[in-house]
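**Q** task: produce atomic coordinates for the following.
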Amino acid sequence: MSKPRVFVTRKVPQEGITLLQEKCDVKVWDSEAIVPREELLKCVEGVEGIFCTINDNINSEVLNAAGPTLKVVGTMSVGKDHIDVAECEHRGIYVANTPDIASDSAAEITIALILITTRRLAEGMSAVRNGEWTFWKPQWLLGHNSMEKTLGIFGFGRVGFGVARRMKPFGVARIIYNDVFDAAFARDLATHVSFDELLSQSDILCLCCAVTPQTIGKFNKKAFSKMKNTAVLINTSRGKIVDHDDLYEALKEGQIAAAGLDVTSPEPLPINHPLLTLPNCVILPHMGTNTWEARTSMSINTAKNILAVLDAN
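**A** Predicted structure coming up:
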C-alpha cells in the first residue's frame, strides 16, 4: 500500500519533517523563501496533506489543484486567516493549527515590547550608534516604570493570561482586561472591564486577541481618543486589529505616548510607511514565535495534526 503524499510549503524545523516521513511520502519546498504560486499549484496535485505557513494563501485555487485526494491542511501557525476555512469545511477537508504551542513565546515578546517602548530602549540604542551619547543629562531619554501602573489587556486567552502572569512581579498596580468572557480562573490576577474602561484606564494596553470581524480595525481614531495621552499601545496579535493611519496620527499628535508593534498590516510594512519615521513607535518583523523551542514544537505538532487526520481516514 502506497504512503499518503504530503507537501510541505517551506523549509521548517526538521523534527516535523522526520515525523511525517515515517508514514508519508513527503515533498518539501526546501527554501526559506515563499513557494511561488505556480510551483505551489503544481506541487499539491494529488496530495492528501498540505503542511503550510502563514504566508501561503490556501484558497479554492489551491484546493482545486490538489483535487479530491486532499484530506487535511495543517498550518504551522496560530492564525488561520490565510486559509479559506469555510471552503475547506465544504469539501470535507480538515484544517488544523497550533494554538497552544507558541503562547509563551508570544507572551515573552509582549513583555519585551513593553520594556523597549516604555523605557525608550530603541531610542537609546539608536543614540549610541549615531554618536548622540555624550555627557550625562538629567532629563535625557526618560521613560516610565511599569510599577504602580495599570496594565490593560485586550483578549485574555493564553497569550493575554501569560502577559498578565509575567507582569504581576513587575509591581503593576492593577491588571484589567476586556474579552467576550469573564475569566473566572484569573479573578485573583485581573479584573474584567468594559472596552471603554479598558481604553480610559490603561497605562499600558496590550492587544492579545484573535482576528475576527469584530476585532478588525477595533483600535482606530475613536479608540485612541479615549486613551490616556501617556498610554503605550502594544500589539502582538495581528496587524489588522489596528488602523495604522489612525495610529500614526495618534502618535504624531500626542494622543497616545508610544506604540510597540510585532505585527502590522501589511507585512512586511513598506519601508516608506510613515510609522517608521516616528521615534515613539517600535516595530518588530513579526518575531512573536521566533524561538527554536516554539518553532520546533510548532513543526512537530503540525506534523502530528496531519498524521492524526490521515490515520483516521
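**Q** from here on, contacts and neighbour counts on C-alpha atoms
**A** Noted.
**Q** show me what the helix or strand containing residue 6 is packed up against.
**A** Using DSSP states H and E, the secondary-structure element containing residue 6 is strand 5-8. The contact analysis (3 or more Cα pairs under 8 Å, 6 or more residues apart in numbering; DSSP states H and E) places strand 5-8 against strand 25-28, strand 49-52.
**Q** now do it: everything it contacts.
**A** For strand 5-8, contacts defined as Cα atoms under 8 Å, 6 or more residues apart in numbering pick out 24-29, 43-44, 46-52.
**Q** please apply the same query to stretch 130-144.
**A** Everything outside stretch 130-144 that qualifies as a contact, by Cα under 8 Å, 6+ apart, is 118, 119, 120, 123, 124, 127.
**Q** just give me the closest of those residues to residue 200.
**A** Minimum distance to residue 200 across the contacts of stretch 130-144 is 17.9 Å, recorded for residue 118 (Cα to Cα).
**Q** alongside the first, I'd like the structure of this one:
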Amino acid sequence: MPAPRLTVVVTRRLPEVVETRMKELFDVELRESDAPMTREELVEAMMRADVLVPTLSDTIDANMLARASAGQKLKLIANYGAGVDHIDVSSARQRGVLVSNTPGVVTEDTADVVMALILSVTRRLPEGLHAMQSGSWEGWSPNAFLGGRIGGKRLGILGMGRIGQAVAKRARAFGMQIHYHNRRRLRPEIEAPLEATWWESLDQMVARMDVISVNCPHTPSTFHLLNARRLKMLKPTAVVVNTSRGEVIDENALVRGLKADEIAGAGLDVFEHGVEVNPELRNLPNVVLLPHMGSATVEGRAEMGEKVIINIKTFADGHRPPDLVVPGMV
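**A** From the prediction side, this is the model:
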C-alpha cells in the first residue's frame, strides 16, 4: 500500500508550471490570492501542513513555530528562495522541523541586475529616460547627462559567494578592477581568473573603491555592515549598489550621505524595511530604485520551484533534502 501523500501548503502564488507539478505529486493547498499571509494565517497553515512552502515575504519566528508545534504535523519548511533570514532556522530544528532553500538558481539573473544598476547610476540612464518620456529633451548637448566611465574603475564586492563571483566575471568584461571583502579569502584557482584582490579589512576596501556592490546575506553579523561610519569613508565619487538584503546598509545614513553629496549615487533593489521605502530615496536624482526584481526571470522562478519540489520529494522518500539548511549556515 503506497504511503499517504504529504500535505503541502503554499503561501504565495507560484508560476503555473510549478503549481501544476505540485498538484501531481502532493496534496497541495495553493494560495488563491497573491497577498502575503497574515501572521495568524501562517500559524494556521503550519498547523495543518506536513510541508510549508513560504517565500521571503513570510516571517516565521520562534513564537509562531512554538504555536504551530501544537499540531504535531509540520515536518519541513521548503522555502521558495535562497535567503532564509526570515525563518528562525534554529528554533525550527529544535522542534524537529527541517528547513530547505533554493540556492544557486538565480545567481546569473541577480548578477545581471547588479551590472544594470551600476550602469544605470553611473551613466544616469533614468534621467535620460525621464527626459525622453516627459518630452523635455531639447536635443544633444556636449555637457548634457554626463556620467562616468566604468572601465578602469575599482569595484568592491561585499560578499564573494556565487553571486559575488558572477558579478566579478561580468565587471571584468567591462574592464573594471575587482576587489572583494569576504570572511575567508577565495581559493587561488577561483581568485586568479577574476584578477581579484582580497581585502581583509572592510574599512580599507570601502575607502578606496569607486563602486561598492553588496552581495552578502543578512545575518546578525552583517546587519548595518555598511553603517554610518563606513559610509563616511566612501569617496564622494563612489556609488553603492545593493541587490542582496536591505538590512546590510544603514539606509538613513545612506540617505544623509547622498543628500550631502558625500556619496555620488546608489542603485537599490532591496530596502532596510522591506516595502516601506524611505521616501527621501524616491526624490533623489542620483538614486535608482527597483522593486526587488533581481531574480525576476521566468526561467529563474521556474527553477526555484523545481528545487522546492525536489526537496519535498526527496524528504517524502525518506531522505535528507539536498538543499537542507542547518543553523550554522545562517
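**Q** overlay the chains and give the TM-score.
**A** Here the superposed chains carry a TM-score of 0.94, computed using TM-score structural alignment, normalised by the length of the first structure; 311 aligned residues with a Cα RMSD of 1.6 Å.
**Q** okay, the contacts of stretch 130-144 of the first structure in TSV with distance to residue 138 of the first structure next?
**A** Shown next, in TSV, are the contacts of stretch 130-144 of the first structure (distance: Cα to Cα, whole Å):
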residue	distance to residue 138 of the first structure
118	18
119	15
120	15
123	16
124	14
127	16
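**Q** most surrounded residue in the residues you listed?
**A** residue 118 (23 neighbours; other Cα atoms under 10 Å).
**Q** surely it touches residue 145?
**A** Yes. Contact criterion Cα atoms under 8 Å: residue 118 of the first structure and residue 145 qualify, at 7.1 Å.
**Q** what residues sit buried inside stretch 173-189 of the second structure?
**A** Neighbour counts over stretch 173-189 of the second structure (16 or more other Cα atoms under 10 Å) mark 176, 177, 178, 179, 180, 181, 182, 186 as buried.
**Q** try stretch 30-45 of the first structure
**A** Neighbour-count burial for stretch 30-45 of the first structure [16+ other Cα under 10 Å]: 35, 40, 41, 43, 44, 45.
**Q** what's the nearest residue to the fifth one if we skip its chain neighbours?
**A** In this structure, residue 44 of the first structure finds its nearest non-sequential neighbour in residue 66, 4.9 Å apart by Cα to Cα, 6 or more residues apart in numbering.
**Q** do residue 31 of the first structure as well
**A** residue 11 (5.1 Å).
**Q** repeat that for residue 293 of the second structure.
**A** Closest to residue 293 of the second structure by Cα to Cα, 6+ apart is residue 269, at 6.7 Å.
**Q** aligned against the first structure, show me the partner of the one you found.
**A** Under the alignment (TM-score structural alignment), residue 269 of the second structure maps onto residue 262 of the first structure.
**Q** could you check how many residues crowd around that match?
**A** Using other Cα under 10 Å, the number of residues around residue 262 of the first structure comes to 21.
**Q** which residues of the stretch 51-200 of the second structure fall in strands?
**A** 51-53, 76-78, 98-100, 154-158, 177-181, 196-198 (DSSP state E, counting those that start in this stretch).
**Q** dump these to CSV, plus distance to residue 315 of the second structure.
**A** Listed next are the strands of the stretch 51-200 of the second structure as CSV, based on distance: least, Cα to Cα, whole Å:
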stretch, distance to residue 315 of the second structure
strand 51-53, 10
strand 76-78, 8
strand 98-100, 10
strand 154-158, 34
strand 177-181, 36
strand 196-198, 39
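**Q** the second structure: matching residues for the strand holding residue 6 of the first structure?
**A** With TM-score structural alignment as the criterion, strand 5-8 of the first structure aligns to 7-10.
**Q** what of stretch 236-244 of the first structure?
**A** Taking TM-score structural alignment, stretch 236-244 of the first structure hits residues 243-251 over in the second structure.
**Q** of the strands of the stretch 51-200 of the second structure, which approaches residue 228 of the second structure most closely?
**A** strand 154-158 (16.2 Å).
**Q** give me the number of residues near the corresponding residue of the second structure for residue 48 of the first structure?
**A** By TM-score structural alignment, residue 48 of the first structure lines up with residue 50 in the second structure. Under the neighbour criterion other Cα under 10 Å, residue 50 of the second structure is assigned a count of 22.
**Q** surely residue 50 of the second structure touches residue 6?
**A** Yes. Using Cα under 8 Å, residue 50 of the second structure makes contact with residue 6 at a distance of 5.9 Å.
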